[in-house]
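1. one predicted model, sequence on top.
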Amino acid sequence: MLVVRSAPQSRPYRRSPPRIDLATNQSRRKKFAMTTIHTSDPFISTPQDSTAYWLLDILWVVHATGEQTQGRYSLIEQWMPQDAFAPPHVHPHADESFWVMEGELTVEVGGKTLVLGPGSLGHVPRNHVHSFKVTGNSVCHILNYYTPAGFEQAVIGSARPAERREMPPRGLDAPDSPQVARFFNNYWAAQADLPWALLTFDPAN
């Protein structure tokens, strides 16, 4: 059987803006070129080989880094004590998602209050100021997902290796400690009151 299809109507050609490799902060590309797409190697992350850290009264376990995922995403598991919180801050170059496994987490973003219980997922697009607090009566256990990868390096570079696979002693990091200052003043995370934090990132420039 012969099938005749009409030719599609032509559309104005629109040139896509140049792209930038956010995961490694490479120079912006001004010209287009054919490139080879590389995929990451299969890997498994277990509790035994994932590195644990202490920072801000939180136990962080980094399960996937940009090095493992070719910069596509990172995955961090966290245990946060009751009343733990993060002040208003922004991730200029990464989208963030929270998936709550235990406890309750309240996220403030874009004029909305998101109350996340077990099994709930909350999503914060990049460049959106947000804060969160553990509002339940117990430890909050979450998975924290960032795309592209990179934020995990802020954790690794600011936190201290966990001495035990348990939550750190309360008050281990003072609010004005150098570790906390580094954590909220870098390429991947910044307190919202920093003058550069809310600059719009334009990949076309």
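-> In hand now; what should we look at? Numbering: from 1, shown residues only.

2. rest of the way, CA atoms for contacts and neighbours
-> Will do.

3. now do the helices in this structure.
-> Along the chain, counting by DSSP state H, helices occupy 66-69, 151-158, 178-183.

4. so which of these is the most packed in?
-> Highest mean neighbour count of the helices of the chain: helix 151-158, a mean of 20 (counted as mean count of other CA atoms under 10 Å).

5. helices or strands next to that helix in the packing?
-> Judged by 3 or more CA pairs under 8 Å, 6 or more residues apart in numbering; DSSP states H and E, helix 151-158 is in contact with strand 51-55, strand 74-80, helix 178-183.

6. with distance to Gly111 added, can I get the ones you listed in JSON lines?
-> Shown next, in JSON lines, are the helices and strands packed on helix 151-158 (distance: least, CA to CA, whole Å):
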{"stretch": "strand 51-55", "distance to Gly111": "28"}
{"stretch": "strand 74-80", "distance to Gly111": "24"}
{"stretch": "helix 178-183", "distance to Gly111": "25"}
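
7. right, and the helices of the chain - which one's nearest Gln78?
-> helix 151-158 (11.4 Å; CA to CA).

8. who's in contact with the closest one?
-> By CA atoms under 8 Å, 6 or more residues apart in numbering, the residues outside helix 151-158 that reach it are 53, 55, 62, 65, 74-76, 94, 179-180, 182-183, 186, 188-189.

9. put this beside the first:
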Amino acid sequence: MIEGEATFFVEDQPIQATAGSFVSIPRGTKHAFQVDSEIVRLINTYVPAGFEYMIIETTEPAKARTLPPASMPSPTKEQPNRVMEQIIQKYPAAKTNFLQGYES
């Protein structure tokens, strides 16, 4: 973590992280995180590489440093499934055990 505070949930175990913290999550481990401060800056790496393509292809850079509007629609379950299938075809290294059920 470079700046701010966040909580990482690794196999549902919460881990508090602040500036200077290092959180390592083994490949294939169920995880999530929540931002606990107004601003968070962190370095995110993947070893072995590949899954970053999933993130790059399924996100859109923010136009401003603000939260998206609450009225922004959430994707249907089918939309991410289709996108993930396309990404795995384009970048086979993006496929992980965590994504089981998304393959065609």
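-> Nice, I can see it. Values in this document were obtained by computation on a predicted structure and should not be read as measured data.

10. just give the TM-score of the two.
-> For this chain pair, the superposition-based TM-score is 0.64 by TM-score structural alignment, normalised by the length of the second structure; 92 aligned residues with a CA RMSD of 3.5 Å.

11. before we move on, the earlier item: out of the helices and strands packed on helix 151-158 of the first structure, flag the one nearest Val124 of the first structure.
-> Of all those, strand 74-80 sits nearest to Val124 of the first structure, with 14.9 Å by CA to CA.

12. returning to that earlier point: quick one: which of the helices of the first structure is nearest Ala197 of the first structure?
-> helix 178-183 (13.1 Å).

13. what residues does that closest one touch?
-> With CA under 8 Å, 6+ apart, helix 178-183 of the first structure has contacts from Leu55, Leu56, Ala154, Val155, Gly157, Ser158, Ala159, Asp173, Ala174, Ala189, Ala190.

14. burial check on the closest residue to the last one other than its chain neighbours, number of neighbours?
-> In space, and not counting its chain neighbours, Ala190 of the first structure is closest to Phe184: 4.4 Å by CA to CA, 6 or more residues apart in numbering. Taking other CA atoms under 10 Å as the criterion, the count of residues near Phe184 of the first structure is 23.

15. got a list of what Phe184 of the first structure touches?
-> When contacts are counted by CA under 8 Å, 6+ apart, Phe184 of the first structure touches His89, Ala190, Gln191.

16. need the residues you listed in a markdown table with neighbour count and distance to Thr113 of the first structure, can you?
-> Formatted as a markdown table, those follow (neighbours: other CA atoms under 10 Å; distance: CA to CA, whole Å):
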| residue | neighbour count | distance to Thr113 of the first structure |
| --- | --- | --- |
| His89 | 22 | 15 |
| Ala190 | 24 | 21 |
| Gln191 | 23 | 19 |
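
17. which among the contacts of helix 178-183 of the first structure gets closest to Lys133 of the first structure?
-> Leu56 (12.4 Å).

18. which residues touch the closest residue to Trp99 of the first structure other than its chain neighbours?
-> Nearest non-adjacent residue to Trp99 of the first structure, counting by CA to CA, 6+ apart: Leu121, 4.5 Å away. Applying CA under 8 Å, 6+ apart to Leu121 of the first structure gives the contacts Ser97, Phe98, Trp99, Val100.

19. can you tell me which of those are in strands?
-> Ser97, Phe98, Trp99, Val100 (DSSP state E).

20. just the buried ones from the residues you listed?
-> Buried members of these, counted by 16 or more other CA atoms under 10 Å: Ser97, Phe98, Trp99, Val100.

21. in a markdown table, list these along with distance to Glu163 of the first structure.
-> Compiled in a markdown table, these are given as follows (distance: CA to CA, whole Å):
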| residue | distance to Glu163 of the first structure |
| --- | --- |
| Ser97 | 27 |
| Phe98 | 25 |
| Trp99 | 26 |
| Val100 | 25 |
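
22. now for those: which two are most distant?
-> Longest span within these, CA to CA: Ser97 and Val100, 9.9 Å.
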